[in-house]
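> what's the 3D shape of this:
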Amino acid sequence: MNATPYAPQRHINDHYDIVGFISSGTYGRVYKAISKRGTPVTQNAAPVKHPDGRTIEAFAIKKFKPDKEGELQYTGISQSAIREMALCTELSHPALIHLVEIILESKCIFMVFEYAEHDLLQIIHHHSLLPRTPIPASALRSCMYQIFSGLLYLHQNWVIHRDLKPANIMVTSGGAIKIGDLGLARLFYKPLHALFSGDKVVVTIWYRAPELLLGSRHYTPAIDLWAVGCIFAELLSLRPIFKGEEAKQDSKKAVPFQRNQMGKIGEILGLPKKNEWPLLTAMPEFPNLATVSMHNPGVNRPMGLEKWYRNTIQNNNYGGPTSPPPDDSALDLLRKLLEYDPLKRLTAEQALKHPYFTGTGKLPSWNCFEGLETKYPPRKVSTEAHEIGTGSLPGTKRSGLPDDTLLRPPQKKMRDG
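Got it, this is the predicted structure:
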C-alpha cells in the first residue's frame, strides 16, 4: 500500500503577509492577509483560485484558541474548531464562505478563508446612520435569495447552521453573500444523541426560534429558517425585530426559561396557541408560557406582523423611483418564516419558490450591489501593533514556549550615530 507522503510543515508567516487584525471572539482572533509574492499559498499552485474561477486576492485567517484557555497543558482542539474544519473542508457552494486551507503550526490552528469586505451587520449599521436610508429593495431580494440558496445547500447536506445572524452573513465587494461561521453547525441525519445534548444553548438570543426558547430537545432545520426570518426583518427595519435580554445560566442549574425573549416575540406575534401549534403542549417550557403575560402585558395586545411591517416601510423613508418599498410578497414571506409551528414554517426550498423571488418573472441578481449608487465603507482592519497584539493568544501556550504570534514584532529602529 502506497502511503500518501506528509507535506512539509507550512508556516503561516512564510506564505501570508498579515495586513491587520479584524476581530476576536471566544474562538480566537481573525486577521486580514494577502499572499506573499512568488510563494504558492497552496501545495500545488499559485495564485489561489476560488471554485468559481476567481482569483482570491485577500484572505481572512482565523487563529483558534485551545479548548481550555489558561490551562498549563495543551488540552487539544475545541469542538467548535473541529466542526468548522470538518464541515468547511467538505462543503462548497457559492453562498458559503470558501475555506482555502488549514495550517497547523506550533500547536496553533489557522483556518484560511477567502476575505469578504462586508457583512450584513455592517451594512445595516451603515443604513441606520443619519440620514437614515433603507436598504434598496433589489439588494434586499438578492441578499435573501443568496442566503436561502446557501441554506438549502446546507440542509440538503444534513447540516443545521444554528447560529445565523447578520454578523455571520458575509458580503464580498462584488456583492456575493457568503454564509460563515460554522462553529456551531451540526449534522442532523441520525445524530448519535439528541441535538440538544452537549449544546444546551444555540443561536444568539434575538434569532432563536420559539421551539428552542420553549426547551425543545429534538429540533430541525426550521430553527435556521426562523433566524433568517429575523434577519429579513432586520434588513427591512434596520434594527432587530425581537430584541430581548438573555437570562444567563447558572453553572450548576438547568437552562433558564427565556421569558423576556419570548415576550418580545409575543409583543408582535402574540403568544403561540395550541390550536395553531399542536405540539406546543409537549414543549418542556410550556408551563412557563403563562408567566410571560404576567411580566409583559403587551403580549395580550400584540401589534401584529402586518402593522409592524407597515410601520417599518413608513418609518424607513421608502419611496420614490430610486427606493421603492418591497411589495406585499415580502410581508407574506416574512409571515411564513416567523411561523410558530416549525412544521408549518417555510423550508429553504419553498422560500426560493416564493412569489417574492419569482413574481417579477426575473430571479434576483447574485450581486446584491448591482445597480446601487451606495458605496459601503470597507471592513475596519487595525494595523496598530498595540491593538493587534504581538504575544500569543491567552491559553495558547504554556510558560517557556516560544512566541507563536501571527504578527511579527516590529523591528527596533537603529539610532543615528
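
> going forward, measure contacts between C-alpha atoms and count neighbours the same way
OK.

> can you give me the strands in the stretch 1-150 of the chain?
For the stretch 1-150 of the chain, the strands defined by DSSP state E, counting those that start in this stretch cover 16-25, 28-35, 59-64, 99-105, 108-114, 118-119.

> looking at these, which is buried most?
Across the strands of the stretch 1-150 of the chain, averaging neighbours per residue (mean count of other Cα atoms under 10 Å) puts strand 59-64 on top, at a mean of 24.

> residue ranges for the helices of the protein, please.
12-15, 79-90, 120-128, 137-156, 210-213, 222-237, 259-269, 286-295, 305-315, 328-337, 348-352, 355-358, 385-388 (DSSP state H).

> quick one more, to check against the first:
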Amino acid sequence: MEHDLSGLLTHEKVPKFSRTQIQCYMRQLLYGIAFMHGQKIMHRDIKASNLLLNNAGMLKIADFGLSRFWTEANARSGRYTNKVVTLWYRPPELLMGCTAYDYSIDMWSVGCIFAELLLGKAPLQGRNELEQVCIQFDMNLLSFYPKFHYFWPFGCRCCPIDRSIVFILTFACKKWPVSH
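Presented below is the predicted three-dimensional model:
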C-alpha cells in the first residue's frame, strides 16, 4: 500500500523519520529527479503530497499534471507560466514572476522536502506569494540560492523589478515590527 509523504509527516501515530530513512528517501527522490531531468521533463509540482512511499520504503514521484518538456527555446522566450509549484515549495524566481526557467525549480522544491523531512513539517508556510517571499527573505535563504544575484535585488530580463518595489519589499520583510 502507498501513502503520500505529507500524510505520513502529519499523522501523529507515525514516528519521525530516522536519519537513515531520510537519507534513503532523499537518495530515491534525487535519483528520480535526475532521471526526469535527463528525459528533459520538469515536474513543476514537487511537494510532500506528490511523493508516495510503499511499505517497503520505495519512493515514487506522482502527479505529473503540471510537468512539461523542457526546451531551451521555451525557457529563453519565457513561454512557461510562473503559476506552478505549490506555494510552500515555490522557488523565489517564480514568486518574483519569472516565466523563463529550467529544471532548477524542481531542485528548490527538493530542498524544501529535505527540510520538511528533518523538521516534520513544511518549513516555509506562507499564506500568499508576498508572505512566502518574506519568509524566504527572513530566513536568509535567498543569499544562499544560486540564482539570487540573477533576479534580486533589481530583477532580471525575464522579471524586471522596479527599485522602489525592491525597497518596499525589503522594508516590509523586516522581522521586527519597529522596522515597519
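
> TM between them?
Remark: TM-score between the superposed chains equals 0.82 [TM-score structural alignment, normalised by the length of structure 2]; 169 aligned residues with a Cα RMSD of 2.6 Å.

> re earlier: can I get the helices of structure 1 in JSON lines with distance to K32 of structure 1 and mean neighbour count?
Converted to JSON lines, those look like this (distance: least, Cα to Cα, whole Å; neighbours: other Cα atoms under 10 Å):
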{"stretch": "helix 12-15", "distance to K32 of structure 1": "12", "mean neighbour count": "16"}
{"stretch": "helix 79-90", "distance to K32 of structure 1": "19", "mean neighbour count": "16"}
{"stretch": "helix 120-128", "distance to K32 of structure 1": "17", "mean neighbour count": "18"}
{"stretch": "helix 137-156", "distance to K32 of structure 1": "24", "mean neighbour count": "21"}
{"stretch": "helix 210-213", "distance to K32 of structure 1": "35", "mean neighbour count": "22"}
{"stretch": "helix 222-237", "distance to K32 of structure 1": "26", "mean neighbour count": "24"}
{"stretch": "helix 259-269", "distance to K32 of structure 1": "35", "mean neighbour count": "23"}
{"stretch": "helix 286-295", "distance to K32 of structure 1": "45", "mean neighbour count": "14"}
{"stretch": "helix 305-315", "distance to K32 of structure 1": "36", "mean neighbour count": "15"}
{"stretch": "helix 328-337", "distance to K32 of structure 1": "35", "mean neighbour count": "18"}
{"stretch": "helix 348-352", "distance to K32 of structure 1": "32", "mean neighbour count": "19"}
{"stretch": "helix 355-358", "distance to K32 of structure 1": "34", "mean neighbour count": "18"}
{"stretch": "helix 385-388", "distance to K32 of structure 1": "11", "mean neighbour count": "12"}
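
> dump those into CSV; add distance to G175 of structure 1 as well.
As requested, the helices of structure 1 are arranged in CSV below (distance: least, Cα to Cα, whole Å):
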stretch, distance to G175 of structure 1
helix 12-15, 28
helix 79-90, 21
helix 120-128, 11
helix 137-156, 9
helix 210-213, 32
helix 222-237, 15
helix 259-269, 31
helix 286-295, 41
helix 305-315, 24
helix 328-337, 21
helix 348-352, 19
helix 355-358, 17
helix 385-388, 28
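
> for A60 of structure 1, find the nearest of the ones you listed.
A60 of structure 1 lies closest to helix 12-15 among these, at 12.3 Å (Cα to Cα).

> residues in structure 2 matched by that closest one, start to end?
In the comparison with structure 2, helix 12-15 of structure 1 aligns to no range at all (TM-score structural alignment).

> just stretch 352-363 of structure 1 next, same as before
Stretch 352-363 of structure 1 maps onto no residues of structure 2, going by TM-score structural alignment.

> cool, stretch 24-39 of structure 1 as well?
Counting by TM-score structural alignment, stretch 24-39 of structure 1 corresponds to no residue in structure 2.

> what of stretch 148-167 of structure 1?
Going by TM-score structural alignment: stretch 148-167 of structure 1 matches residues 30-49.

> make a markdown table out of the strands of the stretch 1-150 of structure 1 and add distance to A185 of structure 1.
Listed next are the strands of the stretch 1-150 of structure 1 as a markdown table, based on distance: least, Cα to Cα, whole Å:
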| stretch | distance to A185 of structure 1 |
| --- | --- |
| strand 16-25 | 17 |
| strand 28-35 | 18 |
| strand 59-64 | 17 |
| strand 99-105 | 15 |
| strand 108-114 | 16 |
| strand 118-119 | 19 |
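
> out of the ones you listed, flag the one nearest P240 of structure 1.
Nearest of those (Cα to Cα): strand 118-119, 15.5 Å.

> quick one: that closest one to structure 2 mean distance?
Superposing on structure 2 and averaging over aligned pairs (mean Cα distance after the TM-score superposition for structure 1), strand 118-119 of structure 1 comes out at 1.0 Å.
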